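Engineer: Need a 3D model of the following:
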Amino acid sequence: MRISTVTMFEQSVSSMNRQQGEFMKIGQQIATGRRVVNPSDDPQAASQAVGVSQSQAVTQQYADARVTARNSLSQSESVLNSVSDAITSAKTLLVKNSSDTLSDADRKSEANVLRGIYETLIGQANATDGNGRYLFGGYQDDAPPFARNADDSVTYVGDNNTREQRIDASRLMPVADNGEAIFQTIPSGTGYVAIAERAVGSTGDVTFSGPTRVDSTVAGYGENKYTITFTADDEFEIATIDSTGNTIATDTRTYTSGDPIVFGGLSMKLSGTPDVGDSIDVNPADHADANQDLFTTIKRAIDVLEAPLDGDPGLKADLKNALSTSMRELDNSLDNVLTVRASVGARLNELDVVDAVGDNRMLNYEQTMSDLVDLDYTQAISEYSLRQVGLQAAQKAFVDIRGMSLFDRM
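Structural biologist: I've put the predicted structure just below:
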């Protein structure tokens, strides 16, 4: 078989090109740190790597969503902390003004302080996040959720929804609470609130303290409403009204100033001289007839403090009863705000847990991706040296073959 010079040259060049190609491939792998540079290097590993890469991208999106959720919840928690401090300050101020030692001028001055707290609460209720969206307006987050009326009262104009964000594949988390639920709602089971009302033309000066819980296992506790009505100077009637508004029981008792009265699992202390027709309504905190609006509570307290008493015993009794009612309503509002704040804190803790799970998941994806496409440098460097020797050998063989000639034998 004849082997021509052209054939020898072609085989030598083909061998060098093959060796050089393998050598460059190993060099590219070392330079990139990846075993699979092109899908053709390992089609199965490349296909699996695409799926893992997509999973990594989705996991990162959830991580970014958790950052946004954490920022929103942290701002809400900070605002609610300020709100709880404001409510506590308002309660302290009302306790101070329940004293008989203050003059009308003193109370009016204190009303100005309370008005400052009122303005602070409105500002906090209309707080925004870092993106200019209002925290407590529900989906209507482009306008203040609480609007001022002509009479200086406050109305909620947001919606009843709660903004949510998906922080993981199986978790849709509320990232902002509804303002109405925070500032104008009292949860059931909070307790009772008493409101005194003097009859038209009454000169009575009865004041109350309480009510306080004695036995919450009594039938109808937290649902029934009670109305205490004075039928004589030394007699009153307690009417029990169910949740549908029907009077289901009445109880007539003798009145003695300063003695506590117990009814429906509650205890109250009445003092002073009543007039016929004077009454006290004792409503569950979440009853339709009870005030659940924090702004209304403070606004009423401001109006009461600004009104002069002129030494009238009846007006003094009205002041004490109104402040007592306001203080109980502030307690209920504070409990509600603290409950919401605790919920926000629980969600922040949940974000930490989900973050830890997401980080572990990302580490697993990175390890899987590394096993699929990353390079074993020890093996690669060894093969790189081998391919280099092979390329040099092919080049040396080509040089030797090219120099061979039959003329050298003649």
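
Engineer: CA atoms for contacts and neighbours, from now on please.
Structural biologist: Will do.

Engineer: What is the neighbour count of Asp400?
Structural biologist: Asp400: 10 surrounding residues under other Cα atoms under 10 Å.

Engineer: packing partners for the strand or helix carrying it?
Structural biologist: Secondary structure from DSSP states H and E places Asp400 in helix 377-402. On a contact count with 3 or more Cα pairs under 8 Å, 6 or more residues apart in numbering; DSSP states H and E, helix 377-402 meets helix 5-32.

Engineer: Please verify my assumption that Phe146 contacts Ala127.
Structural biologist: No: using Cα atoms under 8 Å, Phe146 makes no contact with Ala127, being 10.2 Å away.

Engineer: To compare with the earlier structure, here is another sequence to fold:
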Amino acid sequence: MATTFARLGSYNAFDTATRNLTTRQNTLSSLQEHITAGKRVLRPSDDPTAAAQAERAQTRIARVDTDQRALAMQKNSITEAESTLGEANDAMQAFREKLVAAGNGAYNATDRNSIVQELTSLREQIFTYSNRTDSNGIPLFSGLGSAAPPFVDATTGVQYAAIPGQRPNGEVSVTPTLDGEAAWMSVPTGNGVFAVDFGAANTGTAWSDLGQVTNPSAVTGNNYSIQFSVNAAGVTTYDVTNTTTGTAVATGQPYTSGQAIAFDGMSMVIKGAPKTGDSFAVTPSVKTDVFAVLDKAIAGLKNAGPNVGTLTHGITQALTQIDAGMTRLQASRGLAGDLLNRVDRVDASQQTRAVQLEGDRSRAEDLDMIKALSDQANQQTGYQAALQSYAQIQKLSLFNYLS
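Structural biologist: Down below sits the predicted model:
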């Protein structure tokens, strides 16, 4: 029977044991490094796939953080715009109340001049609101963009120097500015369909309300003139003429104060006592601006003089125009409120996304501490056993038995 012999040199045994100890020591050292950092992946070589996933998640987290900072700035701008519109609306209300007070029959010219000064101050204050800027110096009502003040107070009236329109909202952003033209420059004259204007040469005490549409299909959109005549017997009549076509609509109609005058789908109530030659112009409604409304109200009060009809008509028309202007400001304020609600929704969505991305990053590179500590304890035990075994084997040698 053949016998098999194996040779195992002492040096080879010692070298193998040393390599095993070094490997265990390196493994334990690497495990301690990962535990200290709390990371399963410290470098791409640890797990290339997980490292790439963690990097992508970290990049997206940084993008979300950037978007959130930009969204916070946009929110601040819209909040400032909403607050400014509220202040402007309050100033408009104060203007309206003082204008109503100016119609008090007990006031004289001096009293009304004092009110005119107050109204002028309020008008300048409201104009200041229109050019207010955010913390970065960007006008709040610059529409599609303008670094310069969007409103210019020229001798011919206030002009909108910016680009009208509303910037579109992004998936994770909102427009930081509002359309100034829509907020301040889109006030319809009259009742929104037609306007009744007081004749410049009127000397009587007649004045008109805003009128109303009685038959929309009959409204022509033409210009009309209502002319009054008073005969020797004191009977007042009126003629209605379509000044666009030059045709008579009504002739010699008896006038009664407070009775509606109706023609071509429109109706208006004129009160007071007109004189021969007094007239009212009925024109299609056009677009004006808040500042023109305020300027016209101030001018009407300043130039009314002792004519009660002029004063009453001017105040009546101005109050309605002011109400229309306040409606436009409120509409823009409502839009600002909608944008702030959108900011809250986007912010909540982005926070949820950030949490999800942080979870993706954590799953890719973070260390399971409980498992890692258990592995460390096992590695330490194994390393200690290997050291003890090596120490015992190292003492064994053939020379220990030769003697």
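
Engineer: After superposing, what score do the chains get?
Structural biologist: Once the chains are laid over each other, their TM-score by TM-score structural alignment, normalised by the length of the second structure reads 0.86; 390 aligned residues with a Cα RMSD of 2.9 Å.

Engineer: In the second structure, what range does the helix holding Asp400 of the first structure match?
Structural biologist: Counting by TM-score structural alignment, helix 377-402 of the first structure pairs with residues 369-394 of the second structure.

Engineer: And for stretch 343-363 of the first structure?
Structural biologist: Stretch 343-363 of the first structure maps onto residues 335-355 of the second structure, going by TM-score structural alignment.

Engineer: Tyr107 of the second structure belongs to a strand, doesn't it?
Structural biologist: No: if the criterion is DSSP: H, G, I helix; E, B strand; the rest coil, then Tyr107 of the second structure is coil and not within a strand.

Engineer: Tell me the counterpart of it in the first structure.
Structural biologist: Aligning on TM-score structural alignment places Tyr107 of the second structure opposite Leu102 in the first structure.

Engineer: The residue sitting nearest the centre point of the first structure: which element?
Structural biologist: Nearest to the mean C-alpha position of the first structure, counting by Cα atoms, centre = their mean, stands Val344 at 3.6 Å. Secondary structure from DSSP H and E places Val344 of the first structure in helix 313-373.

Engineer: And the contacts of stretch 399-410 of the first structure?
Structural biologist: 8-9 (Cα atoms under 8 Å, 6 or more residues apart in numbering).

Engineer: With stretch 340-355 of the first structure instead?
Structural biologist: Contacts of stretch 340-355 of the first structure (Cα under 8 Å, 6+ apart): 63, 66, 70, 73-74, 76-77, 80-81, 168, 173, 177, 182.

Engineer: Which parts of that stretch count as buried, going by neighbours?
Structural biologist: Applying a neighbour-count criterion of 16 or more other Cα atoms under 10 Å, one finds 340-341, 344-345, 347-348, 351, 354-355 buried in stretch 340-355 of the first structure.

Engineer: The match of stretch 343-363 of the first structure vs the first structure, mean deviation?
Structural biologist: In the superposition with the first structure, the average deviation recorded for stretch 335-355 of the second structure is 1.1 Å (mean Cα distance after the TM-score superposition for the first structure).

Engineer: so where do the helices sit in the stretch 51-200 of the first structure?
Structural biologist: In the stretch 51-200 of the first structure, the helices defined using DSSP state H, counting those that start in this stretch lie at 104-125, 179-183.

Engineer: Can you say which of those helices is packed in most?
Structural biologist: helix 179-183 (a mean of 23; mean count of other Cα atoms under 10 Å).

Engineer: starting at the chain centroid, how far to it?
Structural biologist: Distance of helix 179-183 of the first structure from its chain centroid, counting by Cα atoms, centre = their mean, to the nearest Å, is 13 Å.

Engineer: Same question for stretch 137-147 of the second structure.
Structural biologist: Relative to the centre of its chain, stretch 137-147 of the second structure is centred 12 Å away, using Cα atoms, centre = their mean.

Engineer: hmm, who's touching that stretch?
Structural biologist: Outside of stretch 137-147 of the second structure, the residues within contact range by Cα under 8 Å, 6+ apart are 77-78, 80-81, 130-134, 148-150, 162-167, 176-181.

Engineer: aligned partner of Asn89 of the second structure in the first structure?
Structural biologist: Aligned partner of Asn89 of the second structure by TM-score structural alignment: Ser84.
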